[in-house]
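Asks: just the structure for this:
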Amino acid sequence: MSHVHPTREDPVVAALSDGVGGPMGDRAAGHRWWSPLRVVLLVTAACFALGMVQKSACVDDTWSAGQQYSHMCYSDLPFLYTDRGLAERAWPYSGDEDLRARYRVMEYPVGISYWAWGTAWVAQWADHFPGLPDLDERSGQAVETLFGTEEIRSEIWWYVVVNALGLGALALLTAWFLSRTHRRRPWDAMVFAASPVLALTALVNWDLLAVVLVAAATWAWSRDRPLLTGVLIGLGTATKLYPMLLLGAVLVICLRERRIRELGHAVAGALIAWVLANLPALLTGAEQWRVFWSFNSERGADLGSLWLVLQQATGTTITPHTINLWSWGLLGLWCLGVLVLGLRAPETPRLAQLAFLVVAGFLLVNKVYSPQYVLWLLPLAALAVPRWRDQLVWQATEVVYFASVWWYLGEYLTPAGGGDAGFYWLAIVLRVAGELYLVGIVVRDVLRPRHDTVRRAEWVAPPPPRLAG
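Replies: Okay, here's the model as predicted:
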């Protein structure tokens, strides 16, 4: 076979295949049309569609009946549509005094802000086809009343639909890149395609915008295109900050293999792409552009973080400045550890392995760990640890946390006698334990390459092609 088949390599998949005839045989011819890539894309579409169904309870009542916590169907999209001026098609980086008096500035990097603003135009055009709504009437209303008006609720429905279609396309593109990263291992992308956390978190926010760029960067690196890798990392950093950490993984590989020229190309591509992506925002509203940085700097211990557990469990308030110092210091030590690991490993670690370790460290010490942040790790985990047993252990802890965070926000976990929700602390710790489990697996594979399933596939050369006659 030209590629590694999971039923012959992964014990979990092999056991599941018994119900449909067992593992792939040596003489199996496969299917003429159903290639691994097409199957992966179909499963991705089905999984994303299930995620849309999971949000249907909130869609039916336009997120206005308080079901977003009890039914775990919360999404930031409908609320930001009115709370950030998107209902008035306001440019996110406008410095207009009247506009800024009505609406908060978007606290996201420019890539997400551009997307949110652009899809607002599309949603309004779709709802009021063939034109756009007149904004004079709504500009005179109080912001807090906009969400309940019939016209805005109709636009919110379209806004969610437009974003769901766009994010669904990005999920398919992510699966395509993952399936193409390792030529002999297209089935590794199935870890992403059939992931329960993809279905549950894909529509919570716009994180898939950065996820697809990270997947594209790993694909570009596998094709020996460091400049394109850097450009994609730069665009990803302009969308979410964490893709910048992939440059650390590139640094380790280039230092180990003395590929300084490729490192320069990757860094230059990332810097230029990031600057160009940010230019429209900087030129039209530098003050508004800086809100993302100030917001994150001034933010305290928030959902999902160990800082929140420490703060609530001890009954003390940890200042944002203290968390900033400790989180950046701990991240620096973590990255130093990844650098030493990468340089001392028996063989050069793969990009996905190093990138997973660095991003995992960032999430573990960060002051906020929102439920959709699992998407940051998902494509890297699929490439770093393409083993279903390990993936199921990790993703099970993420599913438990996903349910817990919404019940916590809905105050369903609050003890009858009052006080903090200790079960939510347990869910956070369980989630961290699941992530550390996968980190341990990656570290073991780096130190002992014989355990790395991807490395083993590279050691076994594909069979030579048959000669005609």
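
Asks: when you work out contacts or count neighbours from here on, use the C-alpha atoms and nothing else.
Replies: Fine.

Asks: who's in contact with Val399?
Replies: Pro196, Val197 (C-alpha atoms under 8 Å, 6 or more residues apart in numbering).

Asks: let's compare: structure for the following, please.
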Amino acid sequence: MSALPPTDRPDVSSATSDGFVRGLSEAIGGPLGAHAVRPDAQPGRFWTAPRIVMALACLVLALSWVQKSPCMDGNWQKNVQYTRYCYTDVLALYFAEGLNEGKVPYRDHPVEYPVVTGYFMGALGLPVHSYGETHPDINQGSWFYNINALVLSILAVMSIGIILALRRRRPWDAAIFAVSPIVLVTATINWDFLAIGFFALGLYLWVKRYPAWAGVLFGLGAAAKLWPVFILGPILILALRTGRLWAFISSFLAAGVTWLLVNLPVMILWHESWLRFFRLNDERPIDWGTFWYIGRYIDSKWNSGNAGDQGPFQWLSDHVPTLNHLSYALFGLSCLAILLLGLLAPRRPRLSQLAFLVVAAFLIFSKVWSQQYVLWLLPLVVLARPKWGAVLVWTVAEIGYLAAFYAELIGAGGTAVIPEGTFVLASTFRLVTVAVLCGLVVREIWRPELDAVRETYDGRDPDAGPLDGPEHPWITGLRRFFGMGPSDEAPQRVHKDEPAAPLPAG
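Replies: This next block holds a predicted model:
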């Protein structure tokens, strides 16, 4: 294996620039010295940092499969799926969506997921059913889960490999993802790694300056789970700062056309089934552990002695359409705030920082926050702010929430485990830690000298792709309008004989 070019050589100091990691390194003699032989400089060395990270990822995913093993036979008696923390929608929905009866998703049963996830379920589930008909001794549910777990694990390893490729100078950042307890307990609860895989591939193509192909992948991700398309907002912000709108436009159009093409067959042939996902999300009430759930609980305690009184959150719980509008409005205002932050920051924010903020804002104000949604944030936080300390606190909050959530589900069956107030406390802790991560990312956007990734990459954004380069002069005028000084990235010509590109109209 040839040596990495100097610009891509792993920066060993990046592993110990984090205070938490530096503290742990004291147990094995402290950080690498200035004159020590770099591990990546030793010829013939097999266990390089990327290979160690990939091996750890495979180990964690194998342990995740073992952790789910008590639930694989589908014999969920005495709440084993909650007491062993092995619940998975993958197995439950094999039966609930009629795959065990050979029903074709959307044609024979209105699947509750976007079409790419439905296609994926059918592509794996229908062959299992056909095989089970000729081999009645097999457990179809177990086979379906195991095949899904294998494919989702491959997608997870691929996603971690892409993070390693995007952070060649900081390979240990990917270990935050690879060894996370979040992956251990939630990797195969649902099909979220399908969307994560599309998103990761799209981001890689974006960085390699293929914006249209990146848009195709973002569109496929949006057709599996909605959130991957949110990255188009951060891309627009960076395009406005550089005046290179065509990269955004090509990615946006490719994402939209791709989403439409993969939806069109179901949209035309089985329109009512296609609408199931949208209607379900429109009609769903306040879900467990959300911001709205916490507010409703506070309402109930505040008005417990006043018969007939309703707090605002309880009223919203009874008026779901208004709740929907308010949730969308708060998310929209959050996006507007992120837009202003992105345009007014002293230096152009990194793409992953803005993407993390958008997805986190969506989760914070959503009326639904399923336990596996935490996987959406994990790769983004690794790219946006790869500092172990805050991520570990957030991880503890997420695992604590999952434990409290399963305890609540057992209690809903008639066996009280914890008071509801304990579950609300766990939900609040999770929400607060996500909000704190957002605050830390905003702080590093506003004070880019604190950004460890920028420090490693000489002040650049390694994910900027086709938007890497000088800023457009209009940003200086905008900042002055708001009473700020010029941007830290002064406008300059890309080539000595080429004028700076004007900002396209519209």
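
Asks: TM-score for the pair, please.
Replies: The TM-score (TM-score structural alignment, normalised by the length of the first structure) is 0.87; 432 aligned residues with a C-alpha RMSD of 2.3 Å.

Asks: ok, now which ones touch Leu263 of the first structure?
Replies: Pro226, Val250, Leu251, Cys254.

Asks: just give me the match in the second structure for the last one.
Replies: I take that to be Cys254 of the first structure. Alignment note (TM-score structural alignment): Cys254 of the first structure maps to Ala239 of the second structure.

Asks: can you tell me, leaving aside adjacent residues, what's nearest to the spatially most central residue of the second structure?
Replies: For the second structure, Trp376 is the residue whose C-alpha lies nearest the centre (C-alpha atoms, centre = their mean; 1.8 Å). Using C-alpha to C-alpha, 6 or more residues apart in numbering and skipping the chain neighbours, the partner closest in space to Trp376 of the second structure is Ile196 (7.0 Å).

Asks: and the residue mapped onto that neighbour from the first structure, what does it touch?
Replies: Using TM-score structural alignment, the equivalent of Ile196 of the second structure in the first structure is Val211. Counting by C-alpha under 8 Å, 6+ apart, Val211 of the first structure touches Thr174, Gly236, Leu375, Trp376, Pro379.

Asks: try Gly459 of the second structure
Replies: Contacts of Gly459 of the second structure by C-alpha under 8 Å, 6+ apart: none found.

Asks: next SSE downstream of the longest helix anywhere in the first structure?
Replies: As assigned by DSSP state H, the longest helix anywhere in the first structure is helix 150-181. Using DSSP states H and E, the next helix or strand after helix 150-181 of the first structure towards the C-terminus is helix 190-193.

Asks: so where in the second structure does the helix or strand following that following helix end up aligned?
Replies: The helix or strand immediately downstream of helix 190-193 of the first structure is helix 196-201, counting by DSSP H and E. Under TM-score structural alignment, the match for helix 196-201 of the first structure in the second structure covers residues 181-186.

Asks: which residue in the second structure lines up with Glu9 of the first structure?
Replies: In the second structure, Glu9 of the first structure lands on Ser17 (TM-score structural alignment).

Asks: tell me, how many neighbours does its match end up with?
Replies: 14 (other C-alpha atoms under 10 Å).

Asks: also Ala286 of the first structure?
Replies: Ala286 of the first structure has 16 nearby residues by other C-alpha under 10 Å.

Asks: against Ala165 of the second structure, how distant is Pro171 of the second structure?
Replies: Separation of Pro171 of the second structure from Ala165 of the second structure (C-alpha to C-alpha, to the nearest Å): 8 Å.
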